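[1] fold the stuff below for me.
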Amino acid sequence: MVNIRSLDPSASPLDYYGYELRRLREEAGLSQSQLGDVLFCTGSLVGQVETARKVPTREFSERLDAALMTGGLFTRLVGLVLKSQLPSWFRPYADMEARATYLCSFQVQVVHGLLQTKGYARALMGARVESDLDGMVAARIERQRIMDRENPPLFWVVLSEAALHQEVGGRTVMREQLDHLLGMQDREWVKIQILPFEVGAHAGSHGSFTLLRFESDPDLVYTEDFVQGHMTVDSAAFREGSLRYDHLRAAALSVEDSTTLITRVMEEHYGDQPEPGGSELA
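    From the prediction side, this is the model:
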């Protein structure tokens, strides 16, 4: 049975997206199943998006615009929809991140969100989130679009070596993640350094942080705890963060040596051996 749940288009970007999808589909004289055939998906998926029970992807939106000839309406809307899936406390930071011209970040335990693969992000967030996981993963991947802009920010990351060894999602996911880091190293505006274990105590022992610089706005520091994030434009805090980051970058391996270490960990720890409990095919 077709789901005819009514939506209030002003309730949220997701509700507005679903409302417009149903309206334009019906104007085109298509059933959910017929539209699904055109989009190479099920009619059930179309119905779930129409009733705001499923978050649309960017690929779905692009196909939808082509199928209904909407002039890019849904491709424009999906950015708002995905942004609305971010935690409310995180959205102000995401806005500032998208405007920054220079991002410097130190990460203690995990790969930075702008460098995560879908599989890694899903495994990481799935450890503490049960509902709306698809939407949260899609929102995290959407953030990464700033790296594909014509003028992307300069993004310099120092990762603790622990991020390479903390197995998130299994060996296959980790191999894909480390391979993705190697691919990102090829980008002119992305630099990744690894802080090796042998450094011992270091200037980032108190936790992860990110420094953001802008063309006209004040510089700011972003930190995060297990409840929410914290931004400050306090000049003393930014000065302290900059000093700590400079110490971390100086103690870390060079970009070239970091690439070598990432490659070695990927091959030695996440090679083609079977997953635990699995068996090799004859």
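[2] CA only for contacts and neighbour counts going forward, please
    OK.
[3] hang on, residue 10 packs against residue 16?
    Yes. Residue 10 lies in contact with residue 16 (Cα atoms under 8 Å); the separation is 6.3 Å.
[4] who has more neighbours out of these two?
    residue 16 (19 against 10; other Cα atoms under 10 Å).
[5] wait, that one touches residue 6, no?
    No. The pair residue 16 / residue 6 is not scored as a contact, 11.2 Å apart, by Cα under 8 Å.
[6] what's the nearest residue to residue 79 if we skip its chain neighbours?
    Closest residue to residue 79 apart from its sequence neighbours, by Cα to Cα, 6 or more residues apart in numbering: residue 142 at 7.5 Å.
[7] for the one you found, helix, strand, or coil?
    What DSSP: H, G, I helix; E, B strand; the rest coil gives for residue 142 is helix.
[8] was I right about it contacting residue 81?
    No. Contact criterion Cα under 8 Å: residue 142 and residue 81 do not qualify, at 10.3 Å.
[9] give me the more crowded residue out of those two.
    In this view residue 142 and residue 81 are compared by other Cα under 10 Å, and residue 81 has more residues nearby, 23 against 17.
[10] second input sequence below; structure requested for side-by-side comparison:
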Amino acid sequence: MVHVRQLDPSASPLDYFGYECRRLREAAGLTLEGLGKILYCTGSLIGQIETAQKVPTRNFSERLDAAFMTDGSFTRMIGMVLRSQLPNWFQAFAEMEAKADYISTYQCQVVYGLLQTPEYAAAMLAADEPDKIEELVAARMERQRILARKQPPAVWVILDEAVLYREVGGREVMRKQLARLASYRNDPWVNIQVLPFSVGAHTGTLGSFTLLRFEDDPDIYYSEGYDQGHMTANPQVIRERSVGYARLQAGALSVGESADLITRVMEERYADPAEDVAQVQL
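    As a prediction, this is how the structure comes out:
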């Protein structure tokens, strides 16, 4: 007799998801393979999700809701499931980020998480968590859903010019990533500025940081180290970092100039090798 791992639904959002999936499947008298045929996936995948060994996708959740007619309960649950895959110390910030009305961030080394492509995110995460890339990329993409809301937050991103030249994942990954950044040129809610090398020393030299603003709650300042994040609503800290951010904006290129620089770096540094050959042949 095959031993089936029993889940404690109160242990985590992932365990609760798996527990409910199994409960409804068994109530419907379906085998793993039977449900797999309905959902167009393997019974093995469903078994892994039911035992919390695999993190479900949003698409899988939507198909479960359709199969069991659960009125969107699995789809509503998936946000918590994916957020639970983030590092414990980061989850509180992710929750506040999702509620913010205004997000302003300075990034000195990498593209801000809300603007990363899946490929860039995977290359970044592979450096520290090679065994959890799929889950962590899914969690990062879930964070980005706030940008697609009917009323998204206003996002202002200042990228150090070094971010454009740090090759993460190879030329193709960088080309797609910079193309995505350039695509925000005329976006009314996402503004990207590049802080050029020529600025020299500046108020962001100590590292990246983010300021979250809310309509009815105090502002929050967030920064992170190697394995932990620091979040505070201390008014003096907020005041100092807000002034620092304004100085960074003053030294940065305009949104239009930044988009031009991003496009130029994309074309000159990360051009498709096949296109380079074609140009030579011409």
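[11] just the TM-score for the two chains, thanks.
    Put the two chains on top of each other and the TM-score (TM-score structural alignment, normalised by the length of structure 1) is 0.92; 274 aligned residues with a Cα RMSD of 1.6 Å.
[12] if I look at residue 63 of structure 1, how far off is residue 70 of structure 1?
    10 Å (Cα to Cα, to the nearest Å).
[13] and these two? Which one has more around it.
    residue 63 (17 against 13).
[14] contact partners for the more buried one?
    residue 39 (Cα atoms under 8 Å, 6 or more residues apart in numbering).
[15] so how far is residue 9 of structure 1 from it?
    Counting by Cα to Cα, the gap from residue 63 of structure 1 to residue 9 of structure 1 is 22 Å.
[16] and residue 184 of structure 1, by the same measure?
    39 Å.
[17] before we move on, what about residue 175 of structure 1?
    42 Å.
[18] neighbour count winner among those two?
    Ranked by neighbour count (other Cα under 10 Å), residue 175 of structure 1 and residue 9 place residue 175 first, with 23 against 14.
[19] now the helices for structure 2?
    For structure 2, the helices defined by DSSP state H occupy 13-27, 32-39, 43-50, 58-68, 73-83, 88-99, 118-126, 133-143, 161-165, 171-182, 235-251, 255-269, 273-281.
[20] of those, give the one that comes closest to residue 217 of structure 2.
    Across the helices of structure 2, residue 217 of structure 2 has its closest neighbour in helix 88-99 (10.1 Å, Cα to Cα).
[21] show me what the closest one is packed up against.
    Under the contact criterion of 3 or more Cα pairs under 8 Å, 6 or more residues apart in numbering; DSSP states H and E, helix 88-99 of structure 2 touches strand 229-232.
[22] elements contacting the strand it packs on?
    On a contact count with 3+ Cα pairs under 8 Å, 6+ apart, strand 229-232 of structure 2 meets helix 88-99, strand 220-224.
[23] name the stretch among those that sits most buried.
    Of all those, strand 220-224 has the most neighbours on average by mean count of other Cα atoms under 10 Å, namely a mean of 19.
[24] residue contacts, the closest residue to residue 42 of structure 1 other than its chain neighbours?
    With sequence-adjacent residues excluded and distances taken as Cα to Cα, 6+ apart, residue 42 of structure 1 is closest to residue 36, at 4.9 Å. By Cα under 8 Å, 6+ apart, residue 36 of structure 1 lies in contact with 42, 43, 45, 46.
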